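need the 3D shape of this:
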Amino acid sequence: MERIDFEVRDGVATLTLKDPKTRNALGPAMREEIAEAVHVVATDRGIRALVLTGADGHFCSGGDLRNIASAGLDNQGWRERLGDLHRWLRDLIGLDKPVIAAVDGAAFGAGFGLALTADFLLATPRARFCVSFLKVGLVPDCGIFHTLPRVVGVQRAKELMLSAREVGAEEALRLGIAMEIHPPEALAQRAHAIARTFVGASPMAVSLIKRAVAADGDLATALELEANAQALAMGTAHNREAVEAFLEKRPAPFRWPT
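The predicted structure is shown next:
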């Protein structure tokens, strides 16, 4: 792979965007490589968490505008191109494993959308976020219509989309876009510390939690989902082992890093 680094170590996959000439823009070649990596994460049971980040002080500058300008596609061509993006984006958002985004520098346009696919978003003080599409007469893509309102609420999502303004790290923390802020030199360490905790977590429980939170429905539907999910989780060996460890005062297999 030329435009991303992808490695798996001790149950944690790390996907690093690395195209410094474009500040890690999501050009066609990079999107194809991301699709391959996401497929590996989705299908390899030994992978328990994914860290998503960028190299050289950049997360992702968004779509490759030079490529977009020269593509020469008609309406149907653009629909097909977005369909190719959506195939792996749907798999990434629907992963039954935790995704941790470690954002340093700009996460603009589709790059912001990519960051929002994560369950936990960590940022550095120099991280910047922008739904920049309106600046070039476009509408948000990369799943932003779905993900952003779920994070910041409908009114604020509209404001960020229609103003196309930049959001710094501190504001991102206040809005709930970022979960934590860390110095650049500590970002990767913190992201991987969180990811490694899930190597000891119940894969069944993690998957059920992610699916339940993502589900839409009324209270009755939520409670039915809860009952079904808990019944499944109660039947796992991981639950039995964790309860035994608790009763015997042994260390728990899953513990969030402080």
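
alpha carbons only for contacts and neighbour counts from here, please
Fine.

residue 93: neighbour count?
20 (other Cα atoms under 10 Å).

who are the contact partners of the residue lying closest to it once chain neighbours are set aside?
Leaving aside its sequence neighbours, residue 93 sits nearest to residue 117 (Cα to Cα, 6 or more residues apart in numbering; 5.2 Å). The neighbourhood of residue 117, defined by Cα atoms under 8 Å, 6 or more residues apart in numbering, consists of 92, 93, 99, 147.

now the helix or strand residue 147 falls within: buried residues?
Residue 147 belongs to helix 144-152 when assigned by DSSP states H and E. By neighbour count on 16 or more other Cα atoms under 10 Å, the buried set for helix 144-152 is 144, 145, 147, 148, 152.

how close does the closest residue to the last one other than its chain neighbours get to residue 71?
Translated: residue 152. Excluding the flanking residues, the one nearest residue 152 by Cα to Cα, 6+ apart is residue 175, at 6.0 Å. Residue 175 is 36 Å from residue 71, where distance means Cα to Cα, to the nearest Å.

distance of residue 233 from residue 215?
For residue 233, the distance to residue 215 - Cα to Cα - is 18 Å.

hang on, I meant residue 131
For residue 131, the distance to residue 215 - Cα to Cα - is 25 Å.

the more surrounded of the two?
Under the criterion of other Cα under 10 Å, the comparison of residue 131 against residue 215 puts residue 131 first, with 29 against 11.

here is a second sequence; please produce its structure as well for comparison:
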Amino acid sequence: MSDNPFRFERHGATALVTLDSAASRNALTKPMREGLAQAVAQVKADRDIRALVLAGANGSFCAGGDLRGISAASQLESDGWRERMYATQGIFRELLTLDRPVIAAVDGAAYGAGFSLALTADFVLATPRARFCLSFMRIGLVPDCGATYTLPRIVGAQRARELMLSAREVTAREAMQLGIAMELHESAELLPRALALAGSFAAASPLAVSLVKRIAADPGAMEAAFEAEANAQALCFQTTPHREAVRQFLDKQPPAFQWPNPHPNPLPQARE
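Here you go, the predicted model:
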């Protein structure tokens, strides 16, 4: 897996997967998605691995989807976009259903699908400079990769809708308050703490751990969310607002949708 833009390491009974693509800020490009799928398959096949740590290098966790790749595939129709979504969802489904603990060590930006990736973890550890954002609305899309399933279970339905519809950034401190992050650590302490937490499961009963995760999950709701996300995204990918928003992003222009609106319309005058 040395050709992939990430690192796979063993630390005792822990697997450490580090996203490492400085040029894309660890975005989920096709090589990154394929590499992650291989890594998760390797973890599943090795029963000596008792926990998985996900981390990001270069001061970012994961910048989200590959917008250049999305733009290049703009000619796809609904069925093509839906199949593309199903393929991407596979990685997130495998992480959410993994029968071993998953720990996300978030330092820097976790944007879009990068936020969704962090939400697949059982435990999220963050640094003070971590930033979380479901940025999909900024490019005319809906949250995907399981975020519509995971986020409401953590922060509640109303706050989840607010974060999804506003596409606003959540600081590390607010992430702690909302329950998105479990602990805050300085950058130098983040990975050691994540590995220590993961290492504690080396002596735990694998069966008991897997059963706790299975009991706490809601597979039916998860699958329904994945299907709804795929269908909704297949529609959104074909819209003019999405394509224009991607063009503006690639041209380094500010997005049309901003929260809060920097130029709000004045309130209508009351009539007598």
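
any idea what the TM-score comes out to?
Remark: TM-score between the superposed chains equals 0.82 [TM-score structural alignment, normalised by the length of the first structure]; 217 aligned residues with a Cα RMSD of 1.1 Å.

thinking again about what came up before, where does the helix holding residue 147 of the first structure end up in the second structure?
Per the alignment by TM-score structural alignment, helix 144-152 of the first structure matches residues 147-155 in the second structure.

how about stretch 228-245 of the first structure?
Stretch 228-245 of the first structure maps onto no residues of the second structure, going by TM-score structural alignment.

in that stretch, what counts as buried?
229, 233, 238, 239, 242.

wait, the fourth one sits on residue 233?
Yes. Under the criterion of Cα atoms under 8 Å, residue 239 of the first structure makes contact with residue 233 at 6.9 Å.

would you mind getting the average deviation of the match of helix 144-152 of the first structure from the first structure?
Following the fit onto the first structure, the mean deviation recorded for stretch 147-155 of the second structure is 0.6 Å by mean Cα distance after the TM-score superposition for the first structure.

quick one: residue 106 of the first structure and residue 239 of the first structure, what's the gap?
Using Cα to Cα, we find residue 106 of the first structure at a distance of 41 Å from residue 239 of the first structure.

could you check which helix or strand contains the equivalent of residue 85 of the first structure over in the second structure?
Using TM-score structural alignment to pair residues, one finds that residue 85 of the first structure aligns to residue 88 in the second structure. For residue 88 of the second structure, the element it lies in under DSSP H and E is helix 78-96.

what's the average distance for that helix when superposed on the first structure?
So helix 78-96 of the second structure averages 1.1 Å relative to the first structure (mean Cα distance after the TM-score superposition for the first structure).

what comes up buried for that helix?
Within helix 78-96 of the second structure, the residues scored as buried using 16+ other Cα under 10 Å are 78, 81, 82, 85, 86, 88, 89, 91, 92, 93, 95, 96.

out of those, flag the one nearest to residue 14 of the second structure.
residue 95 (14.9 Å; Cα to Cα).

once you drop chain neighbours, what's closest to that closest one?
For residue 95 of the second structure, the closest residue by Cα to Cα, 6+ apart turns out to be residue 120, at 6.1 Å.

what's the match for the one you found in the first structure?
Under the alignment (TM-score structural alignment), residue 120 of the second structure maps onto residue 117.

neighbours of the nearest residue to residue 233 of the first structure once chain neighbours are set aside, just the number please.
Closest residue to residue 233 of the first structure apart from its sequence neighbours, by Cα to Cα, 6+ apart: residue 205 at 5.8 Å. Neighbourhood size, residue 205 of the first structure [other Cα under 10 Å]: 19.

and residue 132 of the first structure, by the same measure?
26.

is it in contact with residue 144, as I believe?
No. Contact between residue 132 of the first structure and residue 144 fails when scored by Cα under 8 Å: they sit 11.4 Å apart.

map residue 31 of the second structure across to the first structure for me.
In the first structure, residue 31 of the second structure lands on residue 29 (TM-score structural alignment).

any idea which helix or strand carries its match?
helix 28-43.

what are the ranges of the helices in the second structure?
Assigned by DSSP state H, the helices in the second structure fall at 30-45, 67-72, 78-96, 113-119, 147-155, 157-166, 172-178, 187-199, 206-216, 219-236, 240-250.

mean deviation, the fourth one versus the first structure?
Using mean Cα distance after the TM-score superposition for the first structure, helix 113-119 of the second structure ends up 0.2 Å from its aligned counterpart in the first structure, as a mean over the superposed pairs.

contact partners of that helix?
Residues contacting helix 113-119 of the second structure (Cα under 8 Å, 6+ apart): 27-28, 61-65, 92, 104, 106, 110, 124, 132-134, 143-147, 150-151, 180.
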